[in-house]
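Peer 1: coords please:
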Amino acid sequence: MLVSTFAHIQLLKNALARQIDGAFIPPTMTSLSEYIRQLPPDGATATAASERLMSLYADLRQHAWLKKLFSARRNTDLLPLAEILLALSDELTQAMLPSLKASPDAGYARWQAALEQLSPVARNLLSDETQLVWTIWKSQLDASDANVIRYAQMMRLVQQVEHIQQPLFWISPVAPDAMEQAFLDAYGARQALTVLTLDWHAHSVHSTYAAAWPEMLVDEMDSAALSLATPPGLKLHAAQNMEAEARAGAQTVIDWLQQGKTNIAIVAQDRVVARRIRALLERAQIVVADETGWKLSTTRAASAIAAWLELVAARAETVGLLDFLKSPFVFADMADKAELVMVSEIALQRAKVLSGWEAVSDALTAAPAAQKMMTLLAQQAAGFTGRKTLCEWIAATQQMLVTLGMRDALQADAAGAQLLQLLQDVAQDCVQVGHTFSFAEWRAFLNLQLEAKAFVQVNQDKRVVMLPLNGARLRSFDAVLLVGADAEHLPSQPMETLFFANVVRRELGLATRESRQRQQLRDVTELLSANDCVVLSWQAHKNGEPNPVSPWIERLELCLARACLAPLAKHEVQIAPRHLQPTPVLMPAPAAPQLLPQKLSASGYNSLVACPYQFFATRMLGLSGIDDVSDMPEKRDYGDWLHKILAQFHQTLQEAPVPLAERAPLLQQISDRIFAHELDKSAAALGYYARWQKAMPAYLEWIAERESQGWHFVLGEEKFEKLLRWEDGEIVLHGRVDRMDENASGERAVLDYKSTNQGALRDKLRQGEDHQLPFYGLLSGTALSAALYVPLEATRDKIKEVEAPDYEVWQQNLEEQIVRNMQAITHGAPLPATGPEPVCQYCDVRGLCRKGAW
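Peer 2: As a prediction, the model looks like this:
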């Protein structure tokens, strides 16, 4: 007894046991593939799929006309084409091999007859494509073709039973293909043969389904003789959106389990919704046995390999590098990995490193352990260059996995173990492939293998299974939930059929769009007929637009309406409410006198004034956000560059006087040097360079005017510290002063550069919330007669400083405020999150204070 799948063997045994109702010796039950494997070896070895693919691809890439014909910009674009050609060759072999064996000339005649179905214009346009398909197919028809070997083995089975009595029962939910039919004809000529398939005559199908979907029948239907009835176990559920469908589906499965159902199926027409249902059920501690699985490429293990390939291709692009290091499979046995990755991220962000192994290594000079880790990565990346055979590429990949500590971690993961086995299988299969391939070709090939391989997790709990529609053939369940019963998923979207129109495929005996949809409609009918409880669900709306139900369901409802029968029942889902105890969320106001910082900067004190909670989180707890690495310079970067330029410029003037006429070339030379370094890293810095070029003449004019008033540069970019004491405590004030000037009377003034205009700085002083200038006055240790903001953006081609009013009084008030606030923190004063919205908008710790939830 030959059945379609192993799952049917146990079902068949159980069915026989129920009929016999006693002990019995079952007949031999197996699948055709397993039956073939029982044959003694005959020396024939099929070419592995990966070997066929890359051998064909290596031949295709030699022909420039192919790339032009299929608009391929690079060689790797031909790899999917090779895959499609091989799949089409296999289809042709399965459909036409029996007739070729009977008459070698029959194949070409059938080919020409099929092409005659096209119009002369279409036949002329597709001549190159059809000739390519014919050539590739004929080249695959050799003794090492898997289908040729399989057909020969099927015929050996027939010869094996020539002189013994061995009747055969062929049980299948679908009609046999051409090769299977040839096998059955030959077997039936020698032995007793019984073919059991589903009967799709009108009298064997539920009358309502036959009336609604007559195209699935094999005979004409007399609609007048049909006695229609509303299917009692079929219900519909139209959800408002994806989440609503998933929640309703999960609750439905839970309800069924609570009712005592132990054999439940989820038919995943919409895989996105099905996976969401699975996640919700697992949250409820209900394990779903997924018989279909999902692509190996979507697993964490495969994403780690994909991240490495992307890292090599992008030459250590920083974001990709950090993502790769954060994979749990990379350096899995390294105890201090998390710390090293954090150190690396901070260092690369501060150095503005975008890519490049050398740049990455240079940025980590102060962190030898992290630098050593990056050096190890760079050494492995160096092995992924040049041209190699597939076996050599796999060897390089295996070496990388061992060196980076990934192999053991992957082996301990179910999907990772399958990935390692895949690499090993490909290495064994492709020993004979002598062609060499580039890194891009190896990467494209490996991605295809990961896409084609399905990962199925082993699960012993079979109460709830997830399967495709065709996986439910010849099976019945206590209850079935089909998700994705909308027009987009039922019927499924037709597969692309390159090279051939459906009319040609029909003549050649290949599957057509109509035959696929017809079989899927039969699968739906079988599902509804074999199960007493079926719920069909879909999303009634998608992206704010109505999402129509499947046309098959609409036709079924229309059939019932015409017969004046009750409509299909609606499936109602009741999710039990949960009563939660409300807990009001209040504004956080921590008190932590023991965390008073030992040092205080101007920006730190501004943070305290802006929002006490922000000061608590950033200065007292030491928390800070890590900026994303970006190739776009920000305004603060521009300010840093101007500080460097002006510091070097004025120090040069201080060391040796430079005439006014020679200052512009000097400033230009320094500016060019600083910006050249930044432009090498990012061309986006060019905009800031042009901005500074416009402001330079105005700045030189402002310097000359200031010197005419008797002021000259004394120091710049210098660090200061000052100990501030009070009765029961002290704190160190610290900061870096942009610039100090002095006049002939010995008076000093502090200047602070700002990369903005004069009007914005006036508003800043008017608001009085920035205490940077008086803070520098407290740091200086000497009396300052004035404090100025210097805008580095000209207004009407002029730069004019903005002087702080009542500077001495401001300093005294600031010192008193600092002492008072520090004393309050020391005595346990709360630090509430009272920052205004403009402060909160750019605050790194807003997620901690949870403003908006209270």
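
Peer 1: when you work out contacts or count neighbours from here on, use the C-alpha atoms and nothing else.
Peer 2: Will do.

Peer 1: longest helix anywhere in the protein?
Peer 2: Ranked by residue count and defined by DSSP state H, the top helix of the chain is helix 78-102.

Peer 1: go ahead and name everything in contact with that one.
Peer 2: Helix 78-102 is contacted by residues 53, 56-57, 60-61, 67, 72, 106-107, 133, 136-137, 140-141, 147-148, 177-179, 182, 444-445, 508-510 when judged by C-alpha atoms under 8 Å, 6 or more residues apart in numbering.

Peer 1: so which bits of that helix are buried?
Peer 2: For helix 78-102, a neighbour-count test (16 or more other C-alpha atoms under 10 Å) marks 78-79, 81-86, 88-99 as buried.

Peer 1: just checking, what packs against the next helix or strand after it?
Peer 2: Remark: after helix 78-102, the chain's next helix or strand is helix 106-115, criterion DSSP states H and E. With contacts defined as 3 or more C-alpha pairs under 8 Å, 6 or more residues apart in numbering; DSSP states H and E, the packing partners of helix 106-115 are helix 78-102, helix 502-508.

Peer 1: ok, back up a step: select from the contacts of helix 78-102 every entry located in helices.
Peer 2: In helices, defined here by DSSP H, the members of the contacts of helix 78-102 are 53, 56-57, 60, 67, 106-107, 133, 136-137, 140, 147-148, 178-179, 182, 444-445, 508.

Peer 1: next, the structure of the following sequence, for comparison with the previous one:
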Amino acid sequence: MPPTTPSPVPADAAPQVPRPVDFPLSPATTSAAIWDGVARRAADWLEARGLPARDAVLLLPFAQHLQPARLAWMKLSRWQPRIETTRSLASALGPAALSQPLQLTGDAAIDALAARTLLRGQTWAEALREEDPRAHAAAVERLVEAAHALAASAALRAPDRRAEFWDQGRQLLAAQSGVGHLERALLAVALEWAASDPRAPATDGLFALRPSAWLHLQCGGPDLLADALLASAEAAGIPCLRLSADLPLDEVFAGGAPHGRLEQAVCEDFEDLAQCSAAAVLDHLQAGRVPVALIAQDRVLLRRVRALLERQGLGIKDETGWTLATTAPAAQLMAMLRAARREAGVDDWLAWLKTPLAASLREVGGSGALSALEAKCRQRGWSSPLAVRVERLPAASARVWERAQQALAPLQHRGAQPLERWLRTLKEVLEQLGADEQLKRQPAGGPQVLDTLWLSKSPWPGSAHEAVLQDAQLSASEFVAWVSDTLEAGQYQPPLEGGLQVMITPLARTLLRPFGAVVLPGADAATLGPVPPGPVLIGDRLARELGLPTVEDKRQALAWQFAQLMRAPALTLLRRGHLGSEPLAASPLLDRLDLALQAGGHGSLPHWTDPRVDESVPAAHAGRASACAEGRLPSAMSASAVESLRQCPYQFFARVLLGLRESSELEVQADKRDYGTWLHAVLHQFHDERVRGVDPELGDDARLERASQDQMRELGLSPAEFLPYSASFARFAPAYLAWLAEREAEGERFAQGEVERRVRPWVGIEPALEDLVLLGRLDRVDAAADGRVLIDYKTGSVKGLKDKVADPLEDTQLTVYAVLMGAGDAVAPDARSAHPMTLPSESDAAVNSLSREAGEGRGEGGSSRTSRSPMLRAQYLALDDSKGIAAIEHEDVATTATIMLDGLRADLMAIHAGDPLPALGEGLACEYCEMRGLCRRDDWEGAAP
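Peer 2: Predicted coordinates:
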């Protein structure tokens, strides 16, 4: 016979309290005037029953209501009752009991660590942690969320009905069946965890009080704790009075027309909505409606509105506060912890070194040391700290880098250790750097960050916080995640500067507060209407049966709160009509309000009059950008500089003459560029060792493999992240060695790699250009029977390289490299046969030796004026094409070099003479040019949008 499914115990019956005294909407019950009515009716009720007011208690919904209520009682010149909220009264009765080890603390970050300990003994939880750590972390988060919700709901019950609540939860959980075994297991743990707490909530002391009468003002929907308290008092014979200020939204205007200013507006987009919101606030202030409540529905929008209002020097108070993690001190601390991770990149280190917490390290290097360090890392592409070569850094930058690594070394502990030890280490690192004082001096949350992370305070002995700090074992990454979660849970409220004019507050806190006006931006279906979901483990049906707030309960509470805005002297509702390209409907609450107006015969919602002043600004299209550099020429040009001049003169002006550069990103993840840099270095080491006869017993394949490993370490590349490129190299190596064998069989030999060359092409030819140097680094020069072969490594496709040399005059790189090797004639009427002059460099001896082997006659000092260069060929060598290694020849590169020198000389002389350098705005060179913003390409008249 199947087991009988237990019937769910019905939810708590509604407490039997007297029918409330209502305060319908009227000029006498506005937010400012309602407190006089509350005080008068409560005083009359107490007097009529002969109850001493000084022994009575009046409970209010929020702490913000205490001051206006007390001021209203003072006007009556009568004894005041004790005016409190349930929370403030419970706090006045005595401190809450400290949570003991493994008991709920209400601190999500601390309770998450305690939940991990609770689950450690569960077989299914351990299996989940081993199989999917992320799913285990999510399960812990959901467990804490559900336990907090259940504990909060239980605290709203009368003490004698709390056991019934836990039994009801167990019965409902046992009755569930079907899928979701993990969810039910987690919910069972959450239920028992919350139920096992022997501490009575602080509010239980309210049920033992025996005042002469209980008075309760309800606003914003039912208050379960106050209702339970009044029901218990009624049963004990204590007189109770409930006053209700709730307004039914659908009937809010049944008693008459709106007494205040009510208006709405539909804005075009996000920026228009922000500007209209700021304009509405300023309009109310100019009309004398002070203070103005600005409802916080969309935090991103509110940040923009606040920025607009702060420009006007207004006194703004933000009751919603900011997440502590978004404050500057918290961001600086997280930057330091991210840099301390073993997987951190150089970008992470530079981000931390720029913060105030690293000020003492910057002082070690002096002014400019950090900038030089960053420039060197970006120039070299050092994305990983392992790739940074201290010996190649300037002395001051090297000191900064070494001291920074020493400072964070204690935070790079391998393995897990107690949270308390992590915090102690963090505190010591901050003290060593002087960063703790830096945090204390930052008023925008610095002391609060130290306090929240237990760096400036200690937990009570024997408390749950102390137990978690001592027992929780965290790895380095888990510790950083815990700090981040703790800062996310913290709140920071900036202090008010000047007199209060604007109050940023959530909708729930506007109830019955005497604001001069209310502005609600975001009255659309996407912002005003959706309610936050409940705990993931507690579905809506189970929440209803347990008496927890359901989605429908939250929607009704939102409607109660929205209806209270009708008590304000002025209400401005603003929303967007579109979200991107999609139309955005008004909030359902706005529709209900409009229907309530029409049902009362008061028409539709009036439209807001925009107070902004329209000003017509004539469109001013920008012409094609152009620059003039008369008499100004660069002292040196590389192949890329020559390419810029040929592609776009204005690009040349910005890049070369102005020296503007876009900072390259330091990506930790290896990419194609890293592969190309590494492969160039591998091939250079391989050929250099072969030429010098290093370890002659090594075969070519072993030598190439050793070079690959050496350069991976030299460049600080992670073998795991470089794995895809290592696999490509495994296919490349035998193909390259086979190609190399063919070349050497044809009589070509590697002569030199990474050859740095500098030449002055127009010495004795053009006085204005005599000092201009062409320079570059050549990947490789081979010696052949008929001369020299200039080779440039490429990791692009063969097709792309063939397209590049299809028209030799369009290929700048190999042409310039050929000039660097002595090819090409500078055209001048009196020096037709003159050759470029080679400047002395480290590679001169080797190149001259190579030239002699190829039969070239050269003069003293590298000057090639006595004879013409031997035959020079130039090739691109495609290294990673799927079809194998391929050499793409630039035909007759010497002729191309002569023509290029002609054209380059003419262009440079034109610049010297003052000819304009226009922006061409054509082709791919313009599409991907980083100077596009400087020449305003998109603003040119007739430019495509």
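
Peer 1: quick one: TM-score?
Peer 2: After superposition, the two chains reach a TM-score of 0.81 (TM-score structural alignment, normalised by the length of the first structure), with 804 aligned residues with a C-alpha RMSD of 4.4 Å.

Peer 1: for stretch 307-320 of the first structure, buried residues please.
Peer 2: 307-313, 315-320.

Peer 1: now these as a markdown table including distance to residue 703 of the first structure and secondary structure?
Peer 2: Below are those laid out as a markdown table (distance: C-alpha to C-alpha, whole Å; DSSP: H, G, I helix; E, B strand; the rest coil):
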| residue | distance to residue 703 of the first structure | secondary structure |
| --- | --- | --- |
| 307 | 53 | helix |
| 308 | 54 | helix |
| 309 | 54 | helix |
| 310 | 51 | helix |
| 311 | 49 | helix |
| 312 | 51 | helix |
| 313 | 50 | helix |
| 315 | 46 | coil |
| 316 | 45 | coil |
| 317 | 43 | coil |
| 318 | 41 | helix |
| 319 | 43 | helix |
| 320 | 46 | helix |
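
Peer 1: of the helices and strands packed on helix 106-115 of the first structure, which is nearest residue 743 of the first structure?
Peer 2: Among these, helix 78-102 comes nearest to residue 743 of the first structure, with 75.7 Å by C-alpha to C-alpha.

Peer 1: and the angle from that closest one to helix 106-115?
Peer 2: 120 degrees (axes from the mean of the first three to the mean of the last three C-alpha atoms, to 10 degrees).

Peer 1: so which of the helices and strands packed on helix 106-115 of the first structure gets nearest residue 119 of the first structure?
Peer 2: helix 502-508 (11.1 Å).

Peer 1: what does that closest one rub up against?
Peer 2: Residues from elsewhere that reach helix 502-508 of the first structure, judged by C-alpha under 8 Å, 6+ apart: 92, 95-96, 110-111, 113-115, 117-118, 511-513.

Peer 1: that one vs the second structure, mean deviation?
Peer 2: Mean deviation of helix 502-508 of the first structure from its aligned counterpart in the second structure after superposition (mean C-alpha distance after the TM-score superposition for the first structure): 4.3 Å.

Peer 1: going by neighbour count, list what's buried in stretch 756-771 of the first structure.
Peer 2: Here stretch 756-771 of the first structure shows 756-758, 761, 765, 770-771 as buried, counting by 16+ other C-alpha under 10 Å.

Peer 1: most widely separated two among those residues?
Peer 2: 757 and 771 (18.8 Å).

Peer 1: pull out the buried members of the ones in helices among the contacts of helix 78-102 of the first structure.
Peer 2: Neighbour counting with 16+ other C-alpha under 10 Å marks 53, 56-57, 60, 67, 107, 133, 136-137, 140, 147-148, 178-179, 182, 445, 508 as buried within these.

Peer 1: hang on, the earlier thing: just the closest of the buried residues of stretch 307-320 of the first structure to residue 39 of the first structure, please.
Peer 2: Closest approach to residue 39 of the first structure among those (C-alpha to C-alpha): residue 309, at 42.7 Å.

Peer 1: quick one: contacts for residue 616 of the first structure?
Peer 2: When the contact criterion is C-alpha under 8 Å, 6+ apart, the partners of residue 616 of the first structure are 590, 608, 831.

Peer 1: what about it, distance to residue 610 of the first structure?
Peer 2: For residue 616 of the first structure, the distance to residue 610 of the first structure equals 12 Å [C-alpha to C-alpha, to the nearest Å].

Peer 1: so which of the buried residues of stretch 756-771 of the first structure are in helices?
Peer 2: Secondary structure defined by DSSP H assigns 758, 761, 765 of those to helices.

Peer 1: and those residues, which is closest to residue 625 of the first structure?
Peer 2: Closest to residue 625 of the first structure out of these is residue 761 (27.6 Å), distances taken as C-alpha to C-alpha.

Peer 1: the closest one contacts residue 791, doesn't it?
Peer 2: Yes: Residue 761 of the first structure is within contact range of residue 791, at 7.5 Å (criterion: C-alpha atoms under 8 Å).

Peer 1: how about the helices in the stretch 551-700 of the first structure?
Peer 2: For the stretch 551-700 of the first structure, applying DSSP state H, counting those that start in this stretch gives helices covering 551-562, 602-610, 612-615, 635-655, 660-681, 686-708.

Peer 1: check the stretch 351-500 of the second structure too.
Peer 2: Assigned by DSSP H, counting those that start in this stretch, the helices in the stretch 351-500 of the second structure fall at 359-365, 369-380, 395-408, 419-433, 435-441, 446-452, 464-471, 476-489.

Peer 1: report the angle between the fourth one and helix 476-489.
Peer 2: Our comparison of helix 419-433 of the second structure with helix 476-489, counting by the same axes, to 10 degrees, yields an angle of 80 degrees.

Peer 1: check which helices and strands helix 419-433 of the second structure is in contact with.
Peer 2: Taking 3+ C-alpha pairs under 8 Å, 6+ apart as contact, the helices and strands that helix 419-433 of the second structure lies on are helix 395-408, helix 435-441, helix 464-471.

Peer 1: out of those, nearest to residue 908 of the second structure?
Peer 2: Taking these one by one with C-alpha to C-alpha, helix 395-408 is closest: 37.9 Å.
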